[in-house]
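A.B. asks: Build me a model:
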Amino acid sequence: MQTILVTDDDQHVRYLVKELLMREGFKVIEAGNGAEALKMLHQHPCVLAIVDIMMPYMDGYTLTEEIRKTFDIPIVLLTAKSQIEDKEKGYLSGTDDYLVKPFEPKELLFRVNALLRRYGKAGELNIKIGSVLINKKSYEVEWNGKTFILPLKEFELLYYLASHPNQVFSRAQLIEQVWGIDYEGDERTVDVHIKRLRERFLKASDDFSIKTIRGIGYSLEVRK
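C.D. replies: A predicted model of the protein is given here:
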């Protein structure tokens, strides 16, 4: 599931945009200001950022410039300002698109999907690691001439780790991404699912392995 960051100090706007994107199958994380947004980006890999201009602590122009220094993701600026000078400042700061409030929800979706296509991040349903093919559309894993249909959470956990190879995630991060932020169960459920995945793909170790990072969490290591 692709994750989009929505940054706006107006909680009502964040809620509306979040609901819109979630109905389209995106996962959404929220931030109320620029400083919080940067922290979230370092903790949660995102495919796109939607950024309001008028925010406390760090405005949208500055946040856009900071994102550009580290992350290669498309950015959409949201603003109540429609003057050409404001748009110019937005594009000079590094934004990919600019949408004036109030906007039509469908227009925001059109722009989001267009930017994801432009960045090559749209429709990333298949992940291939060596001889292992992970198909998000069919929720199947093909390997060694066989097709495996995994339990849903096992598949989503494998897909998420494979989407971010060699990156370390804590149990809490994996719970949030795979089970959802409202999950109230034990974090150790991650350990159980990791164990099952290791058992299933033990013989695929030439392609990848799921490493335990002591004191932190897990990482899917891709073999060169």
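A.B. asks: contacts and neighbour counts: CA atoms only from here.
C.D. replies: OK.
A.B. asks: Neighbours of Lys69, how many?
C.D. replies: 9 (other C-alpha atoms under 10 Å).
A.B. asks: For it, which three-state class applies?
C.D. replies: helix (DSSP: H, G, I helix; E, B strand; the rest coil).
A.B. asks: Contacts only, for the nearest residue to Thr79 once chain neighbours are set aside.
C.D. replies: In space, and not counting its chain neighbours, Thr79 is closest to Val100: 5.1 Å by C-alpha to C-alpha, 6 or more residues apart in numbering. Counting by C-alpha atoms under 8 Å, 6 or more residues apart in numbering, Val100 touches Leu78, Thr79, Ala80, Lys81, Ser82.
A.B. asks: The last one belongs to a helix?
C.D. replies: This points to Ser82. No: using three-state DSSP, the secondary structure at Ser82 is coil, not a helix.
A.B. asks: From Tyr98, how far out is it?
C.D. replies: Taking C-alpha to C-alpha, to the nearest Å as the criterion, Ser82 is separated from Tyr98 by 9 Å.
A.B. asks: buried residues in stretch 6-13?
C.D. replies: Val6, Thr7, Asp8, Asp9 (16 or more other C-alpha atoms under 10 Å).
A.B. asks: Check those residues and tell me the two furthest apart.
C.D. replies: Val6 and Asp9 (9.9 Å; C-alpha to C-alpha).
A.B. asks: and this one, so I can compare the two:
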Amino acid sequence: MPSLLLVEDDAAIRTALQLALTRQGHQVATAASGEEALANYKSVRPDLIVLDVMLPGVDGFEVCRQIRRTEQLPIILLTARSDDIDVVVGLESGADDYVVKPVQPRVLDARIRAVLRRGERDTSDVAVYGDLTVDRSAMTVSKRGVPIPLTPTELKLVMELSRHAGQALSRQQLLRLVWEHDYLGDSRLVDACVQRLRAKVEDVPAEPTLIKTVRGVGYRLDPPRA
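C.D. replies: You can find the predicted model right below:
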């Protein structure tokens, strides 16, 4: 049973979502503020955090940033608007996905399960890209022999790029493969995740040599070294 931490300051929404997600088969702990979430998430040890953006005091962005300093567990943001700066800031803070309020529990449940599937094992294969080693069987990525800590979404993204090495994948293809939805308006999910991934795997993220941008298309991981 997946364990969730739901962070929402509105008591009515928090109770309704907790009940709905419990009925969907999740174990749900709650927090009413960013401070409470930061104080308790390590003891709760959730598989995933559902995090409201607009929290009093420490907001959802800051909660996300602080958790990302030490943890790679998945985070889904709850945001009031899909087309404003909140989404971009949230993704740059390290969130894996977002859902727009008012939240439909079935949609949220589907997004949660999609994120959690990203850590599942892939086909048995090891590929080397310069100093980067991608082991799809062990679901690990290392650089010069040192493991790289990746969120489940970052890990799934590099696995899909590796599986299609040498092939340019569009943002819409990556949305389907990694996030399991393909609304093109969500392409910022891809761009933000690529940016975070480059920061971890590239020597000079601003001048990537591994994950290339294919102008007008999307992204490509160059073929593995022979």
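A.B. asks: Settle it for me: which of Ser82 and Tyr98 of structure 1 has more neighbours?
C.D. replies: Tyr98 (22 against 12).
A.B. asks: which residues of structure 1 does the helix of greatest length in structure 2 align to?
C.D. replies: Within structure 2, and with DSSP state H defining each element, the longest helix by residue count is helix 187-201. Taking TM-score structural alignment as the measure, structure 1 aligns no residues with helix 187-201 of structure 2.
A.B. asks: which residues in structure 1 does the very next helix or strand once past that helix align to?
C.D. replies: Next helix or strand after helix 187-201 of structure 2 toward the C-terminus (DSSP states H and E): strand 211-214. Mapped onto structure 1 using TM-score structural alignment, strand 211-214 of structure 2 covers no residues at all.
A.B. asks: one step back: any buried residues in the longest helix of structure 2, and which?
C.D. replies: Result for helix 187-201 of structure 2 [16+ other C-alpha under 10 Å]: buried residues 187-194, 196-198, 200-201.
A.B. asks: what does stretch 86-106 of structure 2 give?
C.D. replies: 86-88, 90-100, 105.
A.B. asks: how big's the offset between whichever strand or helix holds Leu38 of structure 2 and structure 1?
C.D. replies: If you go by DSSP H and E, Leu38 of structure 2 is part of helix 34-44. Superposing on structure 1 and averaging over aligned pairs (mean C-alpha distance after the TM-score superposition for structure 1), helix 34-44 of structure 2 comes out at 1.0 Å.
A.B. asks: now Met58 of structure 1, what's its secondary structure?
C.D. replies: Three-state assignment for Met58 of structure 1 (three-state DSSP): coil.
A.B. asks: Counting neighbours, what do you get for the nearest residue to it once chain neighbours are set aside?
C.D. replies: Of all residues beyond its chain neighbours, the one nearest Met58 of structure 1 is Gly34 (4.9 Å), with distances taken as C-alpha to C-alpha, 6+ apart. Gly34 of structure 1: 28 surrounding residues under other C-alpha under 10 Å.
A.B. asks: Translate Gly34 of structure 1 into the numbering of structure 2.
C.D. replies: Checking TM-score structural alignment: Gly34 of structure 1 goes with Gly34.
A.B. asks: so where do the helices sit in structure 2?
C.D. replies: With DSSP H as the criterion, structure 2 has helices at 11-23, 34-44, 60-68, 85-92, 105-117, 152-163, 171-174, 187-201.
A.B. asks: got the angle between the longest one and helix 152-163?
C.D. replies: Orientation check (axes from the mean of the first three to the mean of the last three C-alpha atoms, to 10 degrees): helix 187-201 of structure 2 against helix 152-163 gives 80 degrees.
A.B. asks: Can you list the helices and strands that helix 187-201 of structure 2 packs against?
C.D. replies: helix 85-92, helix 152-163, helix 171-174 (3 or more C-alpha pairs under 8 Å, 6 or more residues apart in numbering; DSSP states H and E).
A.B. asks: circling back to that earlier point, so what sits against both of Val6 and Asp9 of structure 1?
C.D. replies: Ala31.
A.B. asks: chain center to stretch 74-85 of structure 2: distance?
C.D. replies: Between the centre of stretch 74-85 of structure 2 and the centre of its host chain there is 12 Å, according to C-alpha atoms, centre = their mean, to the nearest Å.
A.B. asks: mind listing what's buried in that stretch?
C.D. replies: Pro74, Ile75, Ile76, Leu77, Leu78, Thr79, Ala80, Ser82.
A.B. asks: got it, and stretch 25-37 of structure 2?
C.D. replies: His26, Gln27, Val28, Ala29, Thr30, Ala31, Ala32, Ser33, Gly34, Ala37.
A.B. asks: Tell me which residues touch the fifth one, please.
C.D. replies: When you say that, I think you mean Thr30 of structure 2. Neighbours of Thr30 of structure 2 in contact, by C-alpha under 8 Å, 6+ apart: Leu5, Leu6, Val7, Glu8, Arg14, Gln18.
A.B. asks: how about the residues you listed in a markdown table, adding distance to Arg111 of structure 2?
C.D. replies: What follows is these, written out as a markdown table (distance: C-alpha to C-alpha, whole Å):
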| residue | distance to Arg111 of structure 2 |
| --- | --- |
| Leu5 | 15 |
| Leu6 | 14 |
| Val7 | 16 |
| Glu8 | 17 |
| Arg14 | 18 |
| Gln18 | 15 |
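A.B. asks: now, among those, which is nearest to Asp47 of structure 2?
C.D. replies: Leu5 (8.1 Å).
A.B. asks: I'd assumed Leu77 was in contact with Tyr98 of structure 2.
C.D. replies: Yes: Tyr98 of structure 2 is in contact with Leu77 according to C-alpha atoms under 8 Å; the separation is 4.4 Å.
A.B. asks: Disregarding flanking residues, what is the spatial nearest neighbour of Gln2 of structure 1?
C.D. replies: Phe26 (5.4 Å).
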